[in-house]
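Novice: what's the 3D shape of this:
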Amino acid sequence: MTISIKTADEIEKMRVAGRLGSEVLDYITPFIVPGITTAEIDRLCHEYMVNVQGTIPAPLNYCPPGYIPYPKSICTSVNNVICHGIPNDKPLKNGDVVNLDITVIKDGYHGDNSRMFMVGDNVASHAKRLSQITYDCMWIGIEQVKPGAHFGDIGAAIQKYAEKAGYSVVREFCGHGIGSVFHEEPQVLHYGKAGTGPVMQAGMIFTIEPMINAGKRDIKQMNDGWTIVTKDRSLSAQWEHTILVTETGYEVLTISNGSPAKPEKYLLG
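Specialist: The predicted structure is shown next:
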């Protein structure tokens, strides 16, 4: 496994791409209300990326081996959809939860992040708790990042916290290295054993994006070839940031003015 070490120039381009990716989520936030369709959300994000930012939506026509080209510019995963939900014409309802996964390309480099959104004023407390625990999981994973740490430290910390909350961690999908290539080494698992896996070095850039299920971890792929749902139809949540390993720790690259703050304390203490 070869994990690329980014140059100072590449890191600066990743900072720009990361901020722009986060700013798409800032832009779309006021539109996430009951009655809007995920197709309309996709259209608004696409126009903002292309016409305002001058970025390229990385998911559009993305086609890894074994897949058909992804048909939209963002991923919209509602309720029991774990990831890769394709935007459609079904309106969001009061009480839904939705993950918006945004990746932009700017000057050849990718900025990849996602956030959970609560739709309307009637979201159940158990759905809010799942989202908060998942947000905690992402940050607990981020806190493991420093030169000399092992990638297994990230997954171990996330798994321990998620399972303490009574939830399960999706294992088939993971974080990934990123730069001029959308998905590169390493795979960043959200479960596992501390002290295992490759050793982190300054200049590595990758995503941490835990997918946490309220029920069991088992998944099912829908007939569209992309959408992944919980097999038991339980709720799922995901948060994602792109992270740089620095000489002393980490830097979150997907931060903008509207980014939710790092938790001052975690829900489970």
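
Novice: make it CA atoms for all contacts and neighbour counts henceforth
Specialist: Fine.

Novice: now do the strands in the stretch 151-269 of the chain.
Specialist: Taking DSSP state E, counting those that start in this stretch as the test, the strands found in the stretch 151-269 of the chain are 168-169, 175-177, 184-188, 205-208, 211-213, 219-221, 228-230, 236-238, 241-245, 250-252.

Novice: for the residue nearest in space to the middle of the chain, give me its contacts.
Specialist: Nearest residue to the geometric centre of the chain (C-alpha atoms, centre = their mean): Glu240, 2.9 Å. By C-alpha atoms under 8 Å, 6 or more residues apart in numbering, the contact set of Glu240 is 112-115, 138, 207-210.

Novice: now, these that are in helices?
Specialist: The helices, defined by DSSP state H, take in Met138 from the contacts of Glu240.

Novice: now the other sequence, so there's something to compare against:
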Amino acid sequence: RRNSPVCHAAFRQFYMASVRDKDSRDVALNAAKPGITTTAIDDLVIDFLVSKGAYPSGINYMGFPRAVCMSVNECVVHGIPDTRPLQAGDIVNMDVTCYLDGVYGDTSDMAIVGGETDTQGMKLVNASHRALEAAIRACRPGQPFNAIAKAVVQVAREERFTVNPQFCGHFIGTEMHLLPNILHTPEHGDMDEPMQVGQVFTIEPVLCEGVGWSRQWNDGWTYVTVDNGRAAQCEHMVNITPTGAEILTKRPGAVGCDEGREV
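Specialist: Now for the predicted structure:
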């Protein structure tokens, strides 16, 4: 189903859902220490969301068995939490969704377990954040949606990484995934439809070492790179305003695209 600009009265619901979602994301990020399992982090997120009156909407979404998608190193997206302890240097994407007062929140970011990894891994993580920031800066009323993909690919090329073309962002509201999809690679669809004030959607590019394509495991969810290169992804919900884009899932005190200012 296609989404449409949100009326002013509904924005409080969006703000509250996005606040709960980004707070639960930060619970997951802060818990990512050497030795903890992703299942244990998943349990922490569930407990936090329930304590705040929100529903962890990843649970059983299209059959997903847990609440949070946790993608480690070469896992591109949709990693299922398990009992393997995290190790120092792992790059872990935490993709958290919630449902509150009739609308959904959706955001993700990466934790570097132990606080540091190798030079190439740090470069990959930083490039992923830069790509998301550039994409958000490209958003404004009247701007075609394909400006997002062009901004992402430009950063990836500058940093000598690839953009996975198989996964995309999406409009969001009373359903988790609404059309149109938000593409991150221009060659896989030229969206020249202009952005409008009040539209709310996610931007969530995946940057990879190597060729950038992925294959699915037999669990029906987990996607890993075909060449075992690592992947890095971060995601924000944005609201198109008269002057740019407002980040709904901002992190207080963060820099760059996480500052939450209109860009």
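
Novice: so what number do they get for TM-score?
Specialist: The pair, once superposed, lands on a TM-score of 0.93 when counted by TM-score structural alignment, normalised by the length of structure 2; 257 aligned residues with a C-alpha RMSD of 1.7 Å.

Novice: that older thread, out of the strands of the stretch 151-269 of structure 1, flag the one nearest Val78 of structure 1.
Specialist: Evaluated over these, closeness to Val78 of structure 1 peaks at strand 236-238, with 8.5 Å, by C-alpha to C-alpha.

Novice: and the strands of the stretch 151-269 of structure 1 as TSV, adding distance to Asn80 of structure 1?
Specialist: Output for the strands of the stretch 151-269 of structure 1, formatted as TSV (distance: least, C-alpha to C-alpha, whole Å):
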stretch	distance to Asn80 of structure 1
strand 168-169	13
strand 175-177	20
strand 184-188	23
strand 205-208	20
strand 211-213	8
strand 219-221	10
strand 228-230	6
strand 236-238	5
strand 241-245	21
strand 250-252	28
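
Novice: out of the ones you listed, nearest to Val33 of structure 1?
Specialist: Closest among the strands of the stretch 151-269 of structure 1, using C-alpha to C-alpha: strand 236-238, at 18.1 Å.

Novice: against structure 2, where does that closest one fall?
Specialist: Using TM-score structural alignment, strand 236-238 of structure 1 corresponds to residues 231-233 of structure 2.

Novice: roughly how far apart are the residue nearest to Pro59 of structure 1 when sequence neighbours are not counted and Leu100 of structure 1?
Specialist: Closest residue in space to Pro59 of structure 1, ignoring its immediate chain neighbours: Ser73 at 5.3 Å, by C-alpha to C-alpha, 6 or more residues apart in numbering. According to C-alpha to C-alpha, to the nearest Å, Ser73 of structure 1 stands 11 Å off from Leu100 of structure 1.

Novice: equivalent analysis for His183 of structure 1, please.
Specialist: Distance from His183 of structure 1 to Leu100 of structure 1, by C-alpha to C-alpha: 18 Å.

Novice: cool, and Ala162 of structure 1?
Specialist: Going from Ala162 of structure 1 to Leu100 of structure 1 by C-alpha to C-alpha gives 21 Å.

Novice: out of those two, which sits in the busier spot?
Specialist: When neighbours are counted by other C-alpha atoms under 10 Å, Ala162 of structure 1 and Leu100 differ, and Leu100 comes out ahead with 28 against 25.

Novice: that one matches what in structure 2?
Specialist: Checking TM-score structural alignment: Leu100 of structure 1 goes with Met94.

Novice: before we move on, what SS does that match have?
Specialist: Following DSSP: H, G, I helix; E, B strand; the rest coil, Met94 of structure 2 is assigned to strand.

Novice: which helix runs longest in structure 2?
Specialist: Using DSSP H to assign secondary structure, the helix with the most residues in structure 2 is helix 11-31.

Novice: need the contact list for the residue lying closest to Asp101 of structure 1 once chain neighbours are set aside.
Specialist: Of all residues not flanking Asp101 of structure 1 in the chain, Ser114 sits nearest, at 4.2 Å (C-alpha to C-alpha, 6+ apart). Contact partners of Ser114 of structure 1, counting by C-alpha under 8 Å, 6+ apart, are 25, 99-102, 209, 238-241.
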